[in-house]
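Asker: Build the 3D model from these lines:
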Amino acid sequence: MSKPRALVVLVPLLPALLLTACGTEGGRGSGPGAGTVSPDLPLTGTHWTVDRVTVGGSASGAPDGARVTFGKDGRVTGSGGCNTFNATVTVRGDTLTASPGPMTEMACSADRMRFEEELVKVFSGRLKGVMGNDTLTLTSPDGRNALALTAERPAPLRGTTWKIDGLVSGKTATSLPAGSAGKARFVVGEDGRVTGNLGCNNFSASARNDATTLTIEGPAATTRMMCASPQMTLETKLYELLDGPLSYRIDHRALTLTDASGEGFTAVAVEAAASTDGR
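Answerer: Predicted coordinates for the structure are as follows:
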């Protein structure tokens, strides 16, 4: 008696049926890419200039100085063009969740204060991020609020107004003497001259630079005003430092200059419109 032919046909079909079932289990739909998760937005270590803020469908252009920086461990710092703020963020795929932190409380013009309030309001809670080559757009779930940003380029040594904000001794950084902050700044011009203010008096000097060293050639010429003691103390220190070669390092918009002994100062890039002394 011959064997039933039906068994010979059905058995080879079972593995194919099992493979088909396993292949679809756990998917999030059909078609190419089903079940995949979008990679996290690569925001750590990026710097952005704020272009505009949209609240309730109404857009406002940003003032000079409005920016957002994404640091490590979800920490964010920024400015609305007047005050600085901090926040923490978590990123999951293309969704960013922002939690506002401390903010300074300086008084500025009404327009800047209004923009700042809108910026902080929008940069809060869940936001969907879309990145282009040099752009980032963060939009609220309902699409009515949005933040448009453009990648901020590192500041070049030449042509940038650098505001001196600290002193360096070896690996130790200290604040400027009390009462002397805010005025000391300088510009390395394309013509090879350095001009600026040392905290009290304006100065100018010839200079040259390569990729790592700025060399002041000869003593700086200065005006002869007398100022308060803290400003004169800072000026004396800076005048001594600006006498010979200085190693420099730029970290985006922060500059550190030191001499051979490790003595030096730090500075930050400022907007051209904010520079009124020593230009």
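Asker: Please count neighbours and contacts with C-alpha atoms only from this point.
Answerer: Fine.
Asker: Helices of the chain, residue ranges please.
Answerer: 5-10, 13-24, 110-122, 229-241 (DSSP state H).
Asker: buried ones in the third one?
Answerer: Think helix 110-122. Residues of helix 110-122 classed as buried: 112-113, 115-116, 118-120, 122 (neighbour count, 16 or more other Cα atoms under 10 Å).
Asker: For my notes, please list the residues you listed in JSON lines and give distance to T222 for each entry.
Answerer: Shown next, in JSON lines, are the buried residues of helix 110-122 (distance: Cα to Cα, whole Å):
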{"residue": "R112", "distance to T222": "36"}
{"residue": "M113", "distance to T222": "38"}
{"residue": "F115", "distance to T222": "40"}
{"residue": "E116", "distance to T222": "39"}
{"residue": "E118", "distance to T222": "44"}
{"residue": "L119", "distance to T222": "42"}
{"residue": "V120", "distance to T222": "43"}
{"residue": "V122", "distance to T222": "47"}
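Asker: this one as well, want them side by side:
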Amino acid sequence: MLTLRTSRTRTRALIGTAVLPLAALATVTACGDEKAGSTSVGGAPITGVHWTVQSVTVDGKATKAPGSAYLEFVSDERVRGNYGCNHFDAAARVTGDSVDLGKSKRTMMLCEDKGVRAFEDTLSRALADKNTVKRADGRNDRLTLTRANGDTVTLAEQRDAALAGTKWNVTSLSSEDTTRSLPKAAQGRAGLVFGKDGHVSARLGCNQGRAKATVKDGHITFGPLTSTRMGCIGAAGEVEKAMLDVLKNKAAYEIQGKGLTLTKPDGSGIGLTAADSTPGR
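Answerer: All right, here's what the predicted structure looks like:
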């Protein structure tokens, strides 16, 4: 089992940062969901809160974040999150006015969207230095992380969307080491709605379907899917095949803010976003 340790020797650059598959990072996460105390800024806690990355400002230029980018201050010695495509889990030193990330573990997904790749580089560089933490505009649900050179990461508190009753739109497809946005021709055509009756309704790309969905211990077990049988080719067909693969049996699920991931044991899966949330570009 991989273990993160805080060291007096801090890793400042991402060169040499450990990389690992998402499944291995999940093991790291499972090993330590400790919340050692509650670090506060401006009298309100920042630990145990899902902080969505809104933007990063470098050299005076602000770049809007992808909807999947977030930070979570797990404790005053650990921070985890998503750079926009890849997840990370880092040793840290978090105080009431600063955050200093140390050596980190990160996934090594090949992100096909060039804009997301560029944002990942920008955010990871910003977080590889010590940042001053402040409440933005005096609001408890906004934070700014500011480097000594003035570069700023803006964060907003985001409550996790409910699994049941939310309209989830499929926004990305992933294999063990690659994630990519849906082809334009298939965007808006695929999604899931989990009902409180223990079933899921699915828009598959071309066809519509329904199946039993049993949620337990971070996994969803899907029953046999009944669906229409229209022929489906091209981009929509590709998305439909990926969805059918996920809905065959059992998948791990995770909700972070407005994002939902369903992952098969082989590491492939789909990413979904709550319908009232549009991922940034």
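Asker: of the helices of the first structure, which approaches N83 of the first structure most closely?
Answerer: helix 110-122 (7.8 Å; Cα to Cα).
Asker: Any chance you could list what contacts that closest one?
Answerer: 53-55, 60, 62-63, 80-83, 100, 107, 140, 145-147 (Cα atoms under 8 Å, 6 or more residues apart in numbering).
Asker: contacting residues for G96 of the second structure?
Answerer: Per Cα under 8 Å, 6+ apart, neighbours of G96 of the second structure: 39-41, 133.
Asker: so what corresponds to A107 of the first structure in the second structure?
Answerer: Under the alignment (TM-score structural alignment), A107 of the first structure maps onto C111 of the second structure.
Asker: That match against S172, yeah?
Answerer: No. C111 of the second structure is not in contact with S172 according to Cα atoms under 8 Å; the separation is 10.4 Å.
Asker: joint contacts of those two?
Answerer: Common neighbours of C111 of the second structure and S172 (Cα under 8 Å, 6+ apart) are 179-180.
Asker: How about L260 of the second structure, nearest residue that isn't a chain neighbour?
Answerer: Spatially, and ignoring its direct neighbours in sequence, L260 of the second structure is nearest to L272 (5.0 Å; Cα to Cα, 6 or more residues apart in numbering).
Asker: actually L71 of the second structure, sorry about that
Answerer: Leaving aside its sequence neighbours, L71 of the second structure sits nearest to G81 (Cα to Cα, 6+ apart; 4.3 Å).
Asker: List the contacts of the counterpart of the one you found in the first structure.
Answerer: Matched by TM-score structural alignment, G81 of the second structure corresponds to G78 in the first structure. Residues near G78 of the first structure by Cα under 8 Å, 6+ apart: 66-69, 84-86.
Asker: ok so, going back, filter the contacts of G96 of the second structure by whether they're kept in the first structure.
Answerer: Contacts conserved in the first structure for the contacts of G96 of the second structure, using both residues aligned by TM-score structural alignment, their matches' Cα atoms under 8 Å: 39-41.
Asker: Can you turn the buried part of the residues you listed into a ChimeraX selection?
Answerer: Here is the ChimeraX command that selects only those of those that count as buried (16+ other Cα under 10 Å):
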select :39,41
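Asker: Between the kept ones among the contacts of G96 of the second structure, which sits nearest V94 of the second structure?
Answerer: Among these, T39 lies closest to V94 of the second structure (Cα to Cα), at 7.4 Å.
Asker: any chance you could map the strands in the stretch 151-279 of the first structure?
Answerer: 161-169, 172-174, 185-188, 193-197, 202-209, 213-222, 245-251, 254-258, 263-270 (DSSP state E, counting those that start in this stretch).
Asker: from those strands, which stretch is densest packed?
Answerer: strand 185-188 (a mean of 24; mean count of other Cα atoms under 10 Å).
Asker: Can you tell me which helices and strands it packs against?
Answerer: Counting contacts by 3 or more Cα pairs under 8 Å, 6 or more residues apart in numbering; DSSP states H and E, strand 185-188 of the first structure is packed against strand 161-169, strand 193-197.
Asker: one more time with 10 Å, if that's ok
Answerer: strand 161-169, strand 193-197, strand 202-209, strand 263-270 (3 or more Cα pairs under 10 Å, 6 or more residues apart in numbering; DSSP states H and E).
Asker: Of all those, which one is nearest D94 of the first structure?
Answerer: strand 263-270 (31.2 Å).
Asker: on that earlier part again, now the contacts of G96 of the second structure as CSV including distance to S201 of the second structure?
Answerer: Listed next are those as CSV, based on distance: Cα to Cα, whole Å:
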residue, distance to S201 of the second structure
T39, 41
S40, 41
V41, 42
V133, 42
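Asker: Among those residues, which one lies nearest to V215 of the second structure?
Answerer: T39 (32.3 Å).
Asker: can you pull the contacts of the closest one?
Answerer: By Cα atoms under 10 Å, 6 or more residues apart in numbering, the contact list for T39 of the second structure reads 45-48, 73-76, 94-97.
Asker: do that again at 7 Å, thanks
Answerer: By Cα atoms under 7 Å, 6 or more residues apart in numbering, the contact list for T39 of the second structure reads 45-47, 76, 95-96.
Asker: how about CSV for those, with distance to K216 of the second structure added?
Answerer: Formatted as CSV, these follow (distance: Cα to Cα, whole Å):
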residue, distance to K216 of the second structure
P45, 30
I46, 28
T47, 26
D76, 30
T95, 36
G96, 36
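Asker: Compute the number of surrounding residues for the residue nearest to F88 of the second structure when sequence neighbours are not counted.
Answerer: Counting by Cα to Cα, 6+ apart, R106 is the residue found nearest to F88 of the second structure once chain neighbours are left out, at 4.1 Å. Neighbours of R106 of the second structure under the rule other Cα atoms under 10 Å: 23.
Asker: Fine by me, we can end here.
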